[in-house]
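K.L.:
fold the following and give me the result.
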Amino acid sequence: MKIIKKEDFKESKWAGGVTSEVFIYPKEADVSKKNFDFRISTASCELEKSAYTSYDDFYRFICPLDNKMEISVDDYKFNLSPFEILFFDGKAKTYSSGDLRDFNLIYKKGLEGDMEALNICNYKTYFKDLGLIFNYDSDLKINGEEFPKFSCLELENEEVEIKGQGKIIICRIKNKK
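P.N.:
Alright, predicted model coming up:
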């Protein structure tokens, strides 16, 4: 088990705000080269409308964290509330609008990925494969230790017990290379 704190995230600016790379695998991968198997990030968006980078060989999950998000995927329109998740093909023409922070999981086709948002009151789970739990803004403890706000917990073949009440996002990756 490893806690990835906000200060460990790799931040970069983009035209509409700031992207924080929470986790990338393999660790030496570079998102701009699209040579990763999966990546978890959070981004702020301050534009009226923003276009998403195409990831032809990937699938994506996205959810807004703090405000509503209007998102268009290949001309299908969705209105997402905070912690509501959308899954789509990374090659889709995608646009969104809204002043918000979002959370993303992008993973290579051929792998199995899943993302879920939970409102918890004391939670216990086992991760057979790689699992990441993101705590956006809740006061939580992991196995008796503080689980800092805006941080992520990395687990593999482990059980975890989270005490407290709040919202978390869980990402699971199977068949990692």
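
K.L.:
CA only for contacts and neighbour counts going forward, please
P.N.:
Noted.

K.L.:
of all residues in this protein, which one is nearest the centre?
P.N.:
residue 104 (3.6 Å; Cα atoms, centre = their mean).

K.L.:
so what's the residue of the chain positioned farthest from its centre up against?
P.N.:
Distance from the C-alpha centroid of the chain peaks at residue 144, with 24.5 Å (Cα atoms, centre = their mean). By Cα atoms under 8 Å, 6 or more residues apart in numbering, the contact list for residue 144 reads residue 163.

K.L.:
the residue nearest to the centre of the chain: helix or strand, and which one exactly?
P.N.:
Assessed by DSSP states H and E, residue 104 sits inside strand 100-108.

K.L.:
buried sites along that strand?
P.N.:
Across strand 100-108, burial judged by 16 or more other Cα atoms under 10 Å covers 100, 101, 102, 103, 104, 105, 106, 107, 108.

K.L.:
what's the helix or strand harbouring residue 172 packed up against?
P.N.:
Using DSSP H and E, residue 172 maps to strand 151-174. Strand 151-174 sits against strand 2-4, strand 112-135, strand 140-142, with contacts defined as 3 or more Cα pairs under 8 Å, 6 or more residues apart in numbering; DSSP states H and E.

K.L.:
endpoints of stretch 67-85, how far apart?
P.N.:
End-to-end distance of stretch 67-85 (Cα to Cα, to the nearest Å): 13 Å.

K.L.:
and for stretch 82-100?
P.N.:
By Cα to Cα, one end of stretch 82-100 lies 9 Å from the other end.

K.L.:
got the angle for the strand holding residue 172 vs strand 100-108?
P.N.:
Strand 151-174 runs at 40 degrees relative to strand 100-108, counting by axes from the mean of the first three to the mean of the last three Cα atoms, to 10 degrees.

K.L.:
for the comparison step, fold the sequence that follows:
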Amino acid sequence: MIIRRSSETPARLWSGGTTRELFIAPVDSDYADRNFQVRLSTATVESEECLFTPLAGYERHLMVLEGEAHLEHQGHRSRDLRRFEVDTFDGAWQTLSQGLYRDFNLMVRYGSRGYLTHQLLSEQETLHLSPEPALLRAWYLISGRVELVSGEVLAAGDLLVIEPGDRLGLRSLQASQLVVSTIAF
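P.N.:
Okay, here's the model as predicted:
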């Protein structure tokens, strides 16, 4: 189990705004070198229009957390996204983004599969996960607070990663919204 606190993930500039890398695997990989298997990040798009960085060899999943986005995958399709809607697309596509929004990103190297979903936990709701040997699972708290069985408390902006084979129990201390990432290797 890995916990990444919001305070541990500094904001970095990119052509359309700012981004925070929440998780990258393998541990010694680097986004700039394009040698990662999986990467989780958030981004704030502060430019009305910008081009996404091409990522050949990767499948991209983008979920809008705030605002609305229009993605134009040039030569392929376009997609309008509202809060908690997801678009999955080839990282090699030339993608034009329009709109001001905040998003959550999952990038996986082809050969693996990724999924993003939104989950709402009501106050005092509990969640128990069994070990899954071929799945990496992560929970990003959009809002609220949850407590792990270990007693650690996660707040908005924190990320919890459950590695293959790990189990998990948690309880929502207040109504909480999460992005759930599931990666199958």
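
K.L.:
quick one: TM-score?
P.N.:
Once superposed, chain against chain, the TM-score is 0.90 (TM-score structural alignment, normalised by the length of the first structure); 175 aligned residues with a Cα RMSD of 1.7 Å.

K.L.:
and the strand holding residue 172 of the first structure, which residues are buried?
P.N.:
For strand 151-174 of the first structure, by 16+ other Cα under 10 Å, it's 151-156, 162-164, 166-173.

K.L.:
swap in stretch 1-10 of the first structure?
P.N.:
Neighbour-count burial for stretch 1-10 of the first structure, counted by 16+ other Cα under 10 Å, picks out 3, 4, 6, 9.

K.L.:
looking at this, residue 7 of the second structure is in a helix?
P.N.:
Yes: assessed with DSSP: H, G, I helix; E, B strand; the rest coil, residue 7 of the second structure lies in a helix.

K.L.:
relative to residue 31 of the second structure, how far out is it?
P.N.:
The value you get for residue 7 of the second structure to residue 31 of the second structure, if Cα to Cα is used, is 20 Å.

K.L.:
same question for residue 154 of the second structure.
P.N.:
For residue 154 of the second structure, the distance to residue 31 of the second structure equals 26 Å [Cα to Cα].

K.L.:
between the two, which has more neighbouring residues?
P.N.:
residue 154 (24 against 14; other Cα atoms under 10 Å).

K.L.:
what does the helix or strand harbouring that one correspond to over in the first structure?
P.N.:
Remark: residue 154 of the second structure resides in strand 153-155, with elements defined by DSSP H and E. Using TM-score structural alignment, strand 153-155 of the second structure corresponds to residues 146-148 of the first structure.

K.L.:
any idea which of the helices and strands packed on strand 151-174 of the first structure is most buried?
P.N.:
Across those, averaging neighbours per residue (mean count of other Cα atoms under 10 Å) puts strand 140-142 on top, at a mean of 19.

K.L.:
average distance between that strand and the second structure?
P.N.:
In the superposition against the second structure, strand 140-142 of the first structure averages 2.9 Å from its aligned positions (mean Cα distance after the TM-score superposition for the first structure).

K.L.:
what's the helix or strand harbouring residue 79 of the first structure packed up against?
P.N.:
Of the helices and strands defined by DSSP H and E, residue 79 of the first structure is found in strand 76-80. Where contact means 3+ Cα pairs under 8 Å, 6+ apart, strand 76-80 of the first structure is packed against strand 69-73.

K.L.:
where does the strand it packs on end up in the second structure?
P.N.:
Mapped onto the second structure using TM-score structural alignment, strand 69-73 of the first structure covers residues 69-73.

K.L.:
quick one: the helix or strand containing residue 61 of the first structure to strand 76-80, angle?
P.N.:
According to DSSP H and E, residue 61 of the first structure maps onto strand 58-64. Here strand 58-64 of the first structure runs at an angle of 40 degrees relative to strand 76-80 (the same axes, to 10 degrees).

K.L.:
residues in contact with strand 58-64 of the first structure: which ones?
P.N.:
With contact meaning Cα under 8 Å, 6+ apart, strand 58-64 of the first structure is reached by 80-91, 100-109, 115.

K.L.:
stretch 128-144 of the second structure now?
P.N.:
65, 154-170, 172-185.

K.L.:
cutoff 6 Å now
P.N.:
Stretch 128-144 of the second structure is contacted from outside by 156-169, 174-185, using Cα atoms under 6 Å, 6 or more residues apart in numbering.

K.L.:
quick one: end-to-end length of it, please.
P.N.:
OK, stretch 128-144 of the second structure end separation, Cα to Cα: 18 Å.
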